[in-house]
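> got a structure for you, letters missing:
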């Protein structure tokens, strides 16, 4: 079961990109007791997203687009966010 931050990430990315694939993976347990672990259980995430919105965009541009769509979540409400963003038909 995902927590409120994970659900919010999913909703925001669904609305912004209409992805053909979206995985929001909570990595927080792997970082328990490390820097940035706030005890919430929702401090570290990996996002794997595939969307036509990323066609022709560089890796950096894709990451910026995802971060923009998530507003204050990255770096504020979530300590670490790994982003793997793909256009349709790109190798994963």
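Alright, I've got the coordinates. Here the structure is a predicted model, which is why all the values come from computation and not from measurement.
> Only C-alpha atoms from now on, for both contacts and neighbour counts.
Will do.
> what's around residue 37, how many residues?
19 (other Cα atoms under 10 Å).
> quick one: it and residue 30 touch, right?
No: Residue 37 is beyond contact range of residue 30, at 9.8 Å (criterion: Cα atoms under 8 Å).
> neighbours around the nearest residue to residue 18 once chain neighbours are set aside, how many?
In space, and not counting its chain neighbours, residue 18 is closest to residue 51: 6.6 Å by Cα to Cα, 6 or more residues apart in numbering. Here the number of neighbours of residue 51 (other Cα under 10 Å) works out to 19.
> this is the comparison structure:
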């Protein structure tokens, strides 16, 4: 995993005050894929109170708003599993 990209993801997602956050680099699974040259493929699992009462689309929008410009360079694809504390 690009330690720098993971650190940036953690820094940006801190705005959601996660109770837990796991970041996995899945770029190796996409070797040869056109996007593999333009940014990594990451999977996050995040638990945050900010997701309580929010549907999946709203949760993903919160995450994309937090990571912002990382999605236009460092990250080509982001797989998201987002939960509120009462769902885990």
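Cool, got the structure. Remember, it's a predicted structure, so these values are computed and weren't measured experimentally.
> before we move on, the earlier item: which one in the second structure is aligned with the residue nearest to residue 18 of the first structure?
Alignment note (TM-score structural alignment): residue 51 of the first structure maps to residue 48 of the second structure.
> Likewise for residue 89 of the first structure?
Residue 89 of the first structure maps onto residue 86 in the second structure, by TM-score structural alignment.
> Report how many residues lie close to its match.
By other Cα under 10 Å, 10 other residues sit near residue 86 of the second structure.
> Would you agree it falls within a strand?
No: according to DSSP: H, G, I helix; E, B strand; the rest coil, the state of residue 86 of the second structure is helix, so it is not within a strand.
> who are the neighbours in contact with it?
residue 52 (Cα atoms under 8 Å, 6 or more residues apart in numbering).
> and if you look at residue 52 of the first structure?
17, 19, 87-88.
> Is it possible to get TSV of these that adds neighbour count and distance to residue 46 of the first structure?
Below are those laid out as TSV (neighbours: other Cα atoms under 10 Å; distance: Cα to Cα, whole Å):
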residue	neighbour count	distance to residue 46 of the first structure
17	18	17
19	20	15
87	20	17
88	17	19
